[in-house]
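Engineer: coords below, sequence missing:
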């Protein structure tokens, strides 16, 4: 059999065919270029001319040049050219008049199957690599027999990359991604970062993301780190990581604020290591510089304090804390506390049944046409929406549901209580959703959201039967927990530069003061731009002096800034695009609204990581684990995965 296949085995175009079997003096082969169509061809044992003719007729564009120059495997005839050579000559004459046209076609419509075969292994490696990174799959999948068998069968015998090949490719892609990200951040003037700590499988990770606004006011985001830290981390560990990450991307001076949750370690860290300018005068003291430099620990803390940006607590997490703690405690202490406990216990029985039994879930779907999920214990809004779903059902649907699940029915008082509860606290749930956003959510939306929430709750208080004291407690909690935001100059300027709000949210007697601050900021950002543009260049004498008509001195600049702010504040267009008409105000908007009101993006980074960190499937080192997460998160703004 080996002798009978000797012509086919030594043929230069053998790779275009797959041997199937022998039939007498002939061989049966399958054309790989015809795939996905199965095309079985027959050829003589000692000749490949039949297969060459097939390539001529069906795949001439892809194979013409190599076939044209190839000698026949058959013994040459002394009488003249072989039939194959004659066929080639005829084809050359027929095609000579349209050579240029066919060359163009060859470049644009070359057989994709040929491309696939020529680059199949490298293409397969890219597909498998992107699959693991984009879908956050554990690297151990490369060693699973079923996965390897499936890929090798679909790729017609190509091999799945090994673990070491994946790691090498991961390092190359990660370095490319970080280089591109640094280049992007070098061009950004202002950005904010979000930070949090995530603990899983007896490990702790420190995560950080950064966010900025483009000139078209589109928000861009990137992941900076998800690095391993000790399980018993301290506020000093957090400060060191923040400084280290900011420094590694050269963004220390660009960070407008770092957004975190209300965790004690973060609050303590920023409180103890805040910049010197934020310390009260009576806390200031002089230190001997020599002793500071000699004292390693104090010297480290001394210099770290100069790299910390302002701290912004997550607004959505703070409001969730108000709802799940202050509001909940006020409800339980109120006149309807027992009613609340009994009603929510019956709700919890329904949620538990829906989660633990497929039959119960099917019954709920059949009766109520809705799906129930067990509310997250630390997310007040998830419980609120679950109760709201139940209260959207009719009495007959509720009764049928209780009967089908075998849980106690609501009493009339409990039904009335839950109906009023969902109506009164609907604004709280809406505000939480609003502050949890990212792309369209800015720091300037926080104060108007809180003021509107307080007003709507106070309006509800006049008509509620059970929750007037609860509303009072909730409003006081908003004033107390958000006191820093209400008094923040950054948050107020961020709100004033949003066309949706301008100064309309402020009392009349406070508007003039904020308008003056806005003029000052517009003047400063314009001067900063001019200094950047003229930095290092020669200054003309007329530009040095600022006297006389036509001068560009400070008074003229201030008049222009005041006029621009006045025109902006008189406008009524609420679309962000209107800021293009007021370039100075737009720069102030970007400066202060770059800060996010929520630390939700870093939570998204952690949720991606949970797919990799599993008891059985995680065999990545901490460094490689971080690289996979960052590549996946940053795939939209870098080309490392292309």
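Structural biologist: Arrived safely, thanks for sending. What you see is a predicted model; the values in this text were computed from it and never measured.
Engineer: okay, CA-based contacts and neighbour counts for the rest of this
Structural biologist: OK.
Engineer: What's the separation between residue 626 and residue 201?
Structural biologist: Residue 626 is 16 Å from residue 201, where distance means C-alpha to C-alpha, to the nearest Å.
Engineer: for comparison:
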């Protein structure tokens, strides 16, 4: 029987091998799959070791049993460098056709505490589509001085042949970044409006009474995050009170809007939270401070004051559309919103003052350019956000004169060419 089984299994194995012959590594199909894997690794920021993962190998075997996955060395030594050069060439070609380019630069630290700097280019292509490309992400072990960052920006502009395109620069408000723009001789240098709002909002939230309130809410949130028992009782209370089953949100020190998110969620859930804290089923920590009546009065007022800032930040967090035209309208809206009011609580009045002190005057050096950008945006072209008619007339006059001058330059250029 063993002999018969062996003899009958041979043809089946031959047929299987015949119909699933391995793809040649130089075949078009095999090359396309290998290139697709390289693209997947880069696009989704996957580790090279993904090609050795059992699940990934099983997926590819189901999709194409004849394909043999190369080892990771092929991707590190050949495929990824080839893909990089291909993409780099395409970006360089596209950049060469751009009339103007804006670049952004920012420093960051990895989880391994390595320091990096990323430079991104933004421009309108020949089809009038906004393009965004990361030109460089490189280790930056030198001191993050304005001089060193300025030299880096010059090097990037030279490497990508965009120095003659009169690039604009966008950075945060850090002093070293402001000095970097001067050192690199890049003008205009626009300070990131989202970062500006973050700084002014942080100053506003540091008012003593408000800061103390955030500490109390933060401790309560931390208590629920660390206590499974308290979380379970909270779910029961939410069900009894017919409230949404939402978890409390913990804020992040570097993001002001996360503090607002924390307050909003606490205020939404405060009936269930307060009832849970009074329950005998849980054991409260000694450091958990009780909220006073004044605290409960202040929370909705803080939310009301800061909510427009959250909306503005969301509007400005765009990648596919320019945002410079929104800076002046947002300025005007917030300056009006943060004007003092006799009905304000004392803490709200101080918050408004702190915000205005930090926010007002941030863009005075660039105000005309921001007005021009707003005029050229169909949403704001009538400058309805400006109450000073004299300023409106001046902006329209200056911009009209500039357009006439540009038309004259184009006319002279056309005559000379003919």
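Structural biologist: Good, I have the coordinates. Since this is a predicted model, take the numbers as computed values, not measurements.
Engineer: And the TM-score between them?
Structural biologist: The TM-score (TM-score structural alignment, normalised by the length of the second structure) is 0.82; 396 aligned residues with a C-alpha RMSD of 3.4 Å.
Engineer: quick revisit: neighbour count: residue 626 and residue 201 of the first structure, which is higher?
Structural biologist: Counting neighbours by other C-alpha atoms under 10 Å for residue 626 of the first structure and for residue 201 shows that residue 626 has the greater number, 20 against 9.
Engineer: For that one, what is the corresponding residue in the second structure?
Structural biologist: Residue 626 of the first structure maps onto nothing in the second structure when the alignment is built from TM-score structural alignment.
Engineer: can you pull out the helices in the stretch 501-642 of the first structure?
Structural biologist: Per DSSP state H, counting those that start in this stretch, the stretch 501-642 of the first structure has helices spanning 508-534, 541-544, 554-570, 583-593, 600-609, 622-633. These are given in chain order.
Engineer: In this structure residue 68 of the second structure contacts residue 31, no?
Structural biologist: No. Under the criterion of C-alpha atoms under 8 Å, residue 68 of the second structure makes no contact with residue 31, lying 10.9 Å away.
Engineer: so can I have TSV of the helices of the stretch 501-642 of the first structure showing distance to residue 431 of the first structure?
Structural biologist: Listed next are these as TSV, based on distance: least, C-alpha to C-alpha, whole Å:
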stretch	distance to residue 431 of the first structure
helix 508-534	25
helix 541-544	51
helix 554-570	26
helix 583-593	18
helix 600-609	15
helix 622-633	27
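Engineer: And for residue 291 of the first structure, the neighbour number?
Structural biologist: Under the neighbour criterion other C-alpha under 10 Å, residue 291 of the first structure is assigned a count of 11.
Engineer: Mind listing residues that contact the helix or strand where it lies?
Structural biologist: Using DSSP states H and E, residue 291 of the first structure sits in helix 289-294. The contact list for helix 289-294 of the first structure (C-alpha atoms under 8 Å, 6 or more residues apart in numbering) reads 298, 299, 302.
Engineer: In strands, which of those appear?
Structural biologist: Within these, no residue falls in strands by DSSP state E.
Engineer: Could I get those in TSV, plus columns for distance to residue 448 of the first structure?
Structural biologist: Shown next, in TSV, are the contacts of helix 289-294 of the first structure (distance: C-alpha to C-alpha, whole Å):
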residue	distance to residue 448 of the first structure
298	42
299	42
302	38
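Engineer: What residues does the most centrally placed residue in the second structure make contact with?
Structural biologist: Computing the C-alpha centroid of the second structure and ranking residues by C-alpha atoms, centre = their mean puts residue 317 first, at 6.4 Å. Residues counted as contacts of residue 317 of the second structure (C-alpha under 8 Å, 6+ apart) are residue 194.
Engineer: do the same with residue 354 of the first structure
Structural biologist: In this structure, residue 354 of the first structure makes contact with 360, 361, 364, 372, 373, judged by C-alpha under 8 Å, 6+ apart.
Engineer: Now do the SS call for it.
Structural biologist: With DSSP: H, G, I helix; E, B strand; the rest coil as the basis, residue 354 of the first structure sits in helix.
Engineer: hey, where'd the strands end up in the first structure?
Structural biologist: Read by DSSP E, the first structure holds these strands, from start to end of the chain: 17-23, 26-31, 40-44, 191-200, 203-213, 219-229, 255-260, 311-313.
Engineer: Tell me what angle the third one forms with strand 26-31.
Structural biologist: Spelled out, that is strand 40-44 of the first structure. Between strand 40-44 of the first structure and strand 26-31, the angle formed by their directions is 140 degrees, by axes from the mean of the first three to the mean of the last three C-alpha atoms, to 10 degrees.
Engineer: which other helices and strands contact strand 40-44 of the first structure?
Structural biologist: Helices and strands touching strand 40-44 of the first structure, as assessed by 3 or more C-alpha pairs under 8 Å, 6 or more residues apart in numbering; DSSP states H and E, comprise strand 26-31, helix 49-69.
Engineer: could you redo these as CSV and give each row distance to residue 378 of the first structure and mean neighbour count?
Structural biologist: Converted to CSV, those look like this (distance: least, C-alpha to C-alpha, whole Å; neighbours: other C-alpha atoms under 10 Å):
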stretch, distance to residue 378 of the first structure, mean neighbour count
strand 26-31, 61, 19
helix 49-69, 62, 16
